[in-house]
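In: Have a look at this fold, sequence not included:
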């Protein structure tokens, strides 16, 4: 064995699972390097600048539900690729890629469980799945979640994150706007609350429909919330928009939402709202 091999073999290398890439997380906003363990224990929020990273349904459910215990609601069966859409790829191929990368059927997942002992049905929209775009499956999942909440006699809580309607489904995706609105009216007639948590980003047709129809509108700090993009608005009105336009704090200041709540305080705040808004007869059931 050469001296070089002896030296190389004598150097203590960390196992792959403990490599630098897995030990550190770089904040997208301030660039700080944070221990992954510290970052995860802080709800995927940077402890230096309070930047709220995007998270998927699994993490969200674990953070929200009591003891991270919940039951996933089955994804509704819908017709896929009804328009036989194709651009540089077939729509069916894009769906397969998104499902393989995210291990989810589509961009929205429902689960039932308890928050501080209160029964709830929670829906989480995942921006990582085709930009959280709203298609037939997302509309059907929201309707299914609302009807599950009515059957359980409990609130429906929805975490939104989307770039808007799904272009590959054309007018059928836009029809999910009135469809979800009608389902929310059923929830209202049942006397049950609908709470929306706007996360980064919530834009387009999602903002123009179910994202802004909550009995209570909450947003995470710094979340981008709007309909059209800032550049499009500036080009249309030919004016420079103010600093922080379309961010959660700006919307709170101008009365568009009810509160901005950090992720670490969100579970407690939701528990308080549910206890206030849910009828006692429903709680006892």
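Out: Thanks, I have the structure now. Computed from a predicted structure; not experimentally measured.
In: going forward, measure contacts between C-alpha atoms and count neighbours the same way
Out: Will do.
In: What is the subsequent helix or strand relative to the helix or strand where residue 252 lies?
Out: Using DSSP states H and E, the element containing residue 252 is helix 248-253. Next in sequence after helix 248-253, counting helices and strands by DSSP H and E, comes strand 259-260.
In: Residues contacting that next one, please?
Out: By C-alpha atoms under 8 Å, 6 or more residues apart in numbering, the surrounding residues in contact with strand 259-260 are 217-221, 248-249, 252.
In: which one of those sits closest to residue 145?
Out: residue 217 (18.2 Å; C-alpha to C-alpha).
In: list the helices and strands the helix holding residue 252 packs on?
Out: strand 259-260 (3 or more C-alpha pairs under 8 Å, 6 or more residues apart in numbering; DSSP states H and E).
In: Which elements pack onto the very next helix or strand once past the strand it packs on?
Out: Per DSSP H and E, the first helix or strand lying C-terminal to strand 259-260 is helix 263-277. Packed against helix 263-277 by the contact rule (3+ C-alpha pairs under 8 Å, 6+ apart) you find helix 57-64, strand 108-115, strand 118-125.
In: so how far is whichever helix in the chain runs longest off the chain centroid?
Out: The helix spanning the most residues in the chain, taking DSSP state H as the definition, is helix 136-152. Distance, stretch centre to chain centre, for helix 136-152: 16 Å (C-alpha atoms, centre = their mean, to the nearest Å).
In: okay, pairing it with this:
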């Protein structure tokens, strides 16, 4: 940066231009092409050049999949910071920062409504809230969504996006894995479909529990899906991993995922799957 640029920036010149440019453009994380933000959002946050599926918020996801007029379940109240955890920052401060940037109090939101007229409950994890990490609030919200599906006798659809369990809650976060597993069993015993939509990324304890217990697993193109990171696996087995390892298409090819579906086709696909698993839902 030259002297003239430093002085100009210190005096505030050009700030309005920089801000507007930042608001107008976004760089695709896959092909690195510069895109108009409006064009990107109008295309459901999918790159029109390379079809890379960007991450979207829980509210956007619910509005995309559910018919207009759905109900948003209240966020369950849990004990915050039960371990009084502190690393480089207090856990309570991390929660405050995350809530200041998000419309919801935690990483899992549940909507109850219909999909093209078919009753359904959808739970969505939001990666923008502390990496979608699974803590007590997420576990409680997941269970609340399952309870609503049991009450309505309708399918429960969960859209996953998480880095795993929330380390700041220690063993209490890991306890959400068996809790969620029990709820999926209750849905199965009631004869209600449990459908999982795997989005980028779905990893760690979430993959090890409810993300892989669905009757049907649908993934978005290019989604990273796995338990441990590629580097950890590679160092453990001391072998080079194949190209595309842990991506949606690789898992589909090897039987871990039932189908890979483009975001614009996801709602119609879910409707078809519901009709197949629960024909009376379309009545």
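Out: In hand now; what should we look at? Not measured: the values here are computed from a predicted model.
In: What does the superposition give as a TM-score?
Out: Here the TM-score for the pair of chains, by TM-score structural alignment, normalised by the length of structure 2, is 0.91; 269 aligned residues with a C-alpha RMSD of 1.7 Å.
In: looking at this, residue 218 of structure 1 is in a strand?
Out: Yes. According to DSSP: H, G, I helix; E, B strand; the rest coil, residue 218 of structure 1 belongs to a strand.
In: my guess is it meets residue 197, correct?
Out: Yes. With contact defined as C-alpha atoms under 8 Å, residue 218 of structure 1 counts as touching residue 197 (4.7 Å).
In: that older thread, against structure 2, what's the mean shift for the longest helix of structure 1, could you check?
Out: In the superposition with structure 2, the average deviation recorded for helix 136-152 of structure 1 is 0.5 Å (mean C-alpha distance after the TM-score superposition for structure 1).
In: Which strands and helices lie in contact with that helix?
Out: Using 3+ C-alpha pairs under 8 Å, 6+ apart, helix 136-152 of structure 1 sits against strand 108-115, strand 118-125, strand 156-162, helix 176-189.
In: from the ones you listed, which stretch is densest packed?
Out: strand 156-162 (a mean of 27; mean count of other C-alpha atoms under 10 Å).
In: Centre of the chain to stretch 248-265 of structure 2, how far?
Out: On C-alpha atoms, centre = their mean, the centre of stretch 248-265 of structure 2 falls 16 Å from the chain's centre.
In: ah, wrong one, I meant stretch 257-269 of structure 1
Out: 14 Å.
In: As JSON lines, the helices and strands packed on helix 136-152 of structure 1 with distance to residue 28 of structure 1 would be great.
Out: Listed next are those as JSON lines, based on distance: least, C-alpha to C-alpha, whole Å:
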{"stretch": "strand 108-115", "distance to residue 28 of structure 1": "24"}
{"stretch": "strand 118-125", "distance to residue 28 of structure 1": "21"}
{"stretch": "strand 156-162", "distance to residue 28 of structure 1": "18"}
{"stretch": "helix 176-189", "distance to residue 28 of structure 1": "32"}
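In: Tell me which of the ones you listed lies nearest to residue 283 of structure 1.
Out: strand 118-125 (7.1 Å).
In: what's the mean distance for the closest one versus structure 2?
Out: With mean C-alpha distance after the TM-score superposition for structure 1, strand 118-125 of structure 1 averages 0.5 Å from its match.
In: Can you spell out which helices and strands pack onto that strand?
Out: helix 57-64, strand 108-115, helix 136-152, strand 156-162, helix 263-277.
In: in structure 2, what residues pair with the following helix or strand past the first one?
Out: Put plainly, it is helix 57-64 of structure 1. Next helix or strand after helix 57-64 of structure 1 toward the C-terminus (DSSP H and E): strand 70-72. The aligned range for strand 70-72 of structure 1 in structure 2 is 70-72, by TM-score structural alignment.
In: Contacts only, for residue 98 of structure 2.
Out: Residues 129-130 are the ones in contact with residue 98 of structure 2 under the rule C-alpha under 8 Å, 6+ apart.
In: again with residue 246 of structure 1
Out: Residue 246 of structure 1 touches 224-226, 230, counting by C-alpha under 8 Å, 6+ apart.
In: Brilliant, that's me finished.
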